[in-house]
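In: this one's sequence-less:
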């Protein structure tokens, strides 16, 4: 997917990118490739693949929810900024918080945000477990996203405590897994969530499958969650 194809594909979904936004995506790609030589940000480096599998894939979340209003989104384990930075470029009014456990990635994102001249992006070097226990952030976000950083039962414990009541957690997955969903049901329930639906779509050009699991926060998460760093992965809720 070339940049022009990316622009056209989003236009078909009612998202019209300006010349400024297209320039921001071009800068994003340049920074990603430059910094990827110094640290491991992504295995996907061809321009056409980055625009398809990172940029389009990230913005596709907007096909499932309204991001055009003044909302607060937290991206857990964002890595190189996906999906939150592409969403921020497309929806400048979105207030974005990114938390990542690797300080090198936060350094990259700080430089990227400055280069893209983005306001309303807040970057934190922290573990999701401790971040979710911080009163400043707990239960404060309309939307929380995580893009394939762990199995769903673990992701739910890392992300749902950050969602405000009636807000949503979006788990972005490359593959459908009924087993993973069944495994996560106890965690979703115990943490105050309600599974709403799973949206599936195929990427243009490649036809690769993508899945978005949508979980709404209907009750406050018990105070003991998330547990200490490392515990959710070692002892997932059953």
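Out: It's in. Predicted model, so just to flag it, every value in this text is computed and none were measured. Residues are numbered from 1 along each chain as shown.
In: C-alpha from now on. contacts and neighbour counts both.
Out: Will do.
In: which of the helices or strands spans the closest residue to residue 122 other than its chain neighbours?
Out: What sits nearest to residue 122 in space, not counting adjacent residues and going by CA to CA, 6 or more residues apart in numbering, is residue 97, at 4.6 Å. Here residue 97 is covered by strand 95-100, with elements defined by DSSP states H and E.
In: elements contacting that strand?
Out: With contacts taken as 3 or more CA pairs under 8 Å, 6 or more residues apart in numbering; DSSP states H and E, strand 95-100 sits against strand 72-76, helix 84-90, strand 121-125, helix 128-131.
In: tell me where this protein has helices.
Out: With DSSP state H applied, the chain shows helices at 3-11, 19-36, 47-50, 57-59, 84-90, 103-116, 128-131, 152-159, 178-190, 231-234, listed in chain order.
In: turn these into JSON lines, including mean neighbour count and distance to residue 166.
Out: As requested, the helices of the chain are exported to JSON lines (neighbours: other CA atoms under 10 Å; distance: least, CA to CA, whole Å):
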{"stretch": "helix 3-11", "mean neighbour count": "16", "distance to residue 166": "28"}
{"stretch": "helix 19-36", "mean neighbour count": "16", "distance to residue 166": "31"}
{"stretch": "helix 47-50", "mean neighbour count": "17", "distance to residue 166": "33"}
{"stretch": "helix 57-59", "mean neighbour count": "21", "distance to residue 166": "23"}
{"stretch": "helix 84-90", "mean neighbour count": "23", "distance to residue 166": "20"}
{"stretch": "helix 103-116", "mean neighbour count": "17", "distance to residue 166": "29"}
{"stretch": "helix 128-131", "mean neighbour count": "21", "distance to residue 166": "20"}
{"stretch": "helix 152-159", "mean neighbour count": "26", "distance to residue 166": "14"}
{"stretch": "helix 178-190", "mean neighbour count": "16", "distance to residue 166": "14"}
{"stretch": "helix 231-234", "mean neighbour count": "14", "distance to residue 166": "24"}
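In: and here's the other structure:
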């Protein structure tokens, strides 16, 4: 275990998260696969090893600082890209059944390869538009926890993610420092999609510039109306704003 892994372990320990040697090894495999595949396709602009551990791995795990992951059975990650935050969360909390939805098949191929390399079970990587996948009965109103990290502005993002969230389930939108206007603009979409804004939880990434992070917690109180989501492309082009 080198200094980067030691710091990673210590930083998680400060959040009462214990990481095993096997889990540390999985994160190291993750890093190497990410960098290897990044040479063939655009997965991340962050390639420095220490930055990957802080700005991708630690950042992804920040969801677990504010959510009791032991109570989460099924999780959906919408627009996951290179697997953030769902794969780091799956590594640390292997009991969770994870569904990842992404519209780019090359990213799905990477994620399927990655989960096999990491020895992860019960990770379902789905190629398709969130608007279409959310119409399928096996995904609609089904997930305890839904996440989206740096995907889109909240008024449009709500329509992509809340249809996956079960009644009384939680959608966590992972944002940077500037989120208040998005939140203000999202009130109509929340009402239409039968959800409420609960609170924001904030943190700074350790030893990182531009490190402010804000996790917006939304709670769904009723099944998604039949009208939503609208056809693919519409939620982000014409978000629900009044």
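Out: In hand now; what should we look at? The structure displayed is predicted, hence computed values, not measured ones.
In: just give the TM-score of the two.
Out: After superposition, the two chains reach a TM-score of 0.98 (TM-score structural alignment, normalised by the length of the first structure), with 238 aligned residues with a CA RMSD of 1.0 Å.
In: now the helices of the first structure in a markdown table, please, with extra columns for distance to residue 68 of the first structure.
Out: Below are the helices of the first structure laid out as a markdown table (distance: least, CA to CA, whole Å):
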| stretch | distance to residue 68 of the first structure |
| --- | --- |
| helix 3-11 | 15 |
| helix 19-36 | 15 |
| helix 47-50 | 24 |
| helix 57-59 | 12 |
| helix 84-90 | 9 |
| helix 103-116 | 20 |
| helix 128-131 | 26 |
| helix 152-159 | 22 |
| helix 178-190 | 27 |
| helix 231-234 | 33 |
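In: quick one, which of those gets closest to residue 211 of the first structure.
Out: Using CA to CA as the measure, helix 57-59 is the one of these that comes nearest residue 211 of the first structure, at 10.2 Å.
In: what range in the second structure matches that closest one?
Out: Mapped onto the second structure using TM-score structural alignment, helix 57-59 of the first structure covers residues 59-61.
In: average distance between that stretch and the first structure?
Out: Stretch 59-61 of the second structure, aligned to the first structure and superposed, deviates on average by 0.3 Å (mean CA distance after the TM-score superposition for the first structure).
In: what's around the residue nearest to residue 122 of the first structure, how many residues?
Out: For residue 97 of the first structure, the neighbour count with other CA atoms under 10 Å is 21.
In: if I look at it, how far off is residue 213 of the first structure?
Out: Note on residue 97 of the first structure: its distance to residue 213 of the first structure, by CA to CA, to the nearest Å, is 20 Å.
In: over to residue 37 of the first structure?
Out: 33 Å.
In: same deal with residue 227 of the first structure?
Out: In terms of CA to CA, residue 227 of the first structure sits 23 Å off from residue 213 of the first structure.
In: just residue 22 of the first structure next, same as before
Out: Taken as CA to CA, the span from residue 22 of the first structure to residue 213 of the first structure is 29 Å.
In: and what of residue 236 of the first structure?
Out: Taken as CA to CA, the span from residue 236 of the first structure to residue 213 of the first structure is 19 Å.
In: swap in residue 229 of the first structure?
Out: 24 Å.
In: nearest spatial neighbour of residue 238 of the first structure, chain-adjacent residues omitted?
Out: Of all residues not flanking residue 238 of the first structure in the chain, residue 186 sits nearest, at 5.7 Å (CA to CA, 6+ apart).
In: what does the one you found correspond to in the second structure?
Out: Aligned against the second structure by TM-score structural alignment, residue 186 of the first structure finds its counterpart in residue 188.
In: hmm, that match is touching residue 241, no?
Out: Yes - counting by CA atoms under 8 Å, residue 188 of the second structure does reach residue 241; the two are 5.8 Å apart.
In: where do the contact lists of these two overlap?
Out: residue 155 (CA atoms under 8 Å, 6 or more residues apart in numbering).
In: need the contact list for residue 93 of the first structure.
Out: Applying CA under 8 Å, 6+ apart, one finds that residue 93 of the first structure lies in contact with 68, 69, 70, 71, 120.
In: ok, the second one to residue 113 of the first structure distance?
Out: From residue 69 of the first structure across to residue 113 of the first structure, the span is 21 Å (CA to CA).
In: got it, and the third one?
Out: Residue 70 of the first structure sits at a distance of 19 Å from residue 113 of the first structure (criterion: CA to CA).
In: tell me the contacts of the equivalent of residue 230 of the first structure over in the second structure?
Out: Mapped onto the second structure by TM-score structural alignment, residue 230 of the first structure lines up with residue 233. Residues near residue 233 of the second structure by CA under 8 Å, 6+ apart: residue 131.
In: without its sequence neighbours, what residue ends up closest to residue 141 of the second structure?
Out: Closest residue to residue 141 of the second structure apart from its sequence neighbours, by CA to CA, 6+ apart: residue 166 at 4.0 Å.
In: map that neighbour across to the first structure for me.
Out: Taking TM-score structural alignment, the alignment pairs residue 166 of the second structure with residue 164 from the first structure.
In: so how far is residue 80 of the first structure from its match?
Out: Distance from residue 164 of the first structure to residue 80 of the first structure, by CA to CA: 25 Å.
In: and if you look at residue 154 of the first structure?
Out: Applying CA to CA, the value for residue 154 of the first structure to residue 80 of the first structure is 21 Å.
In: I'd say the match of residue 166 of the second structure and residue 141 touch.
Out: Yes - if you go by CA under 8 Å, residue 164 of the first structure and residue 141 touch, sitting 5.3 Å apart.
In: about what we covered before: of residue 37 and residue 213 of the first structure, who's got more company?
Out: residue 213 (18 against 10).
In: nearest residue to the more buried one other than its sequence neighbours?
Out: Nearest to residue 213 of the first structure is residue 198, by CA to CA, 6+ apart, at 4.4 Å.
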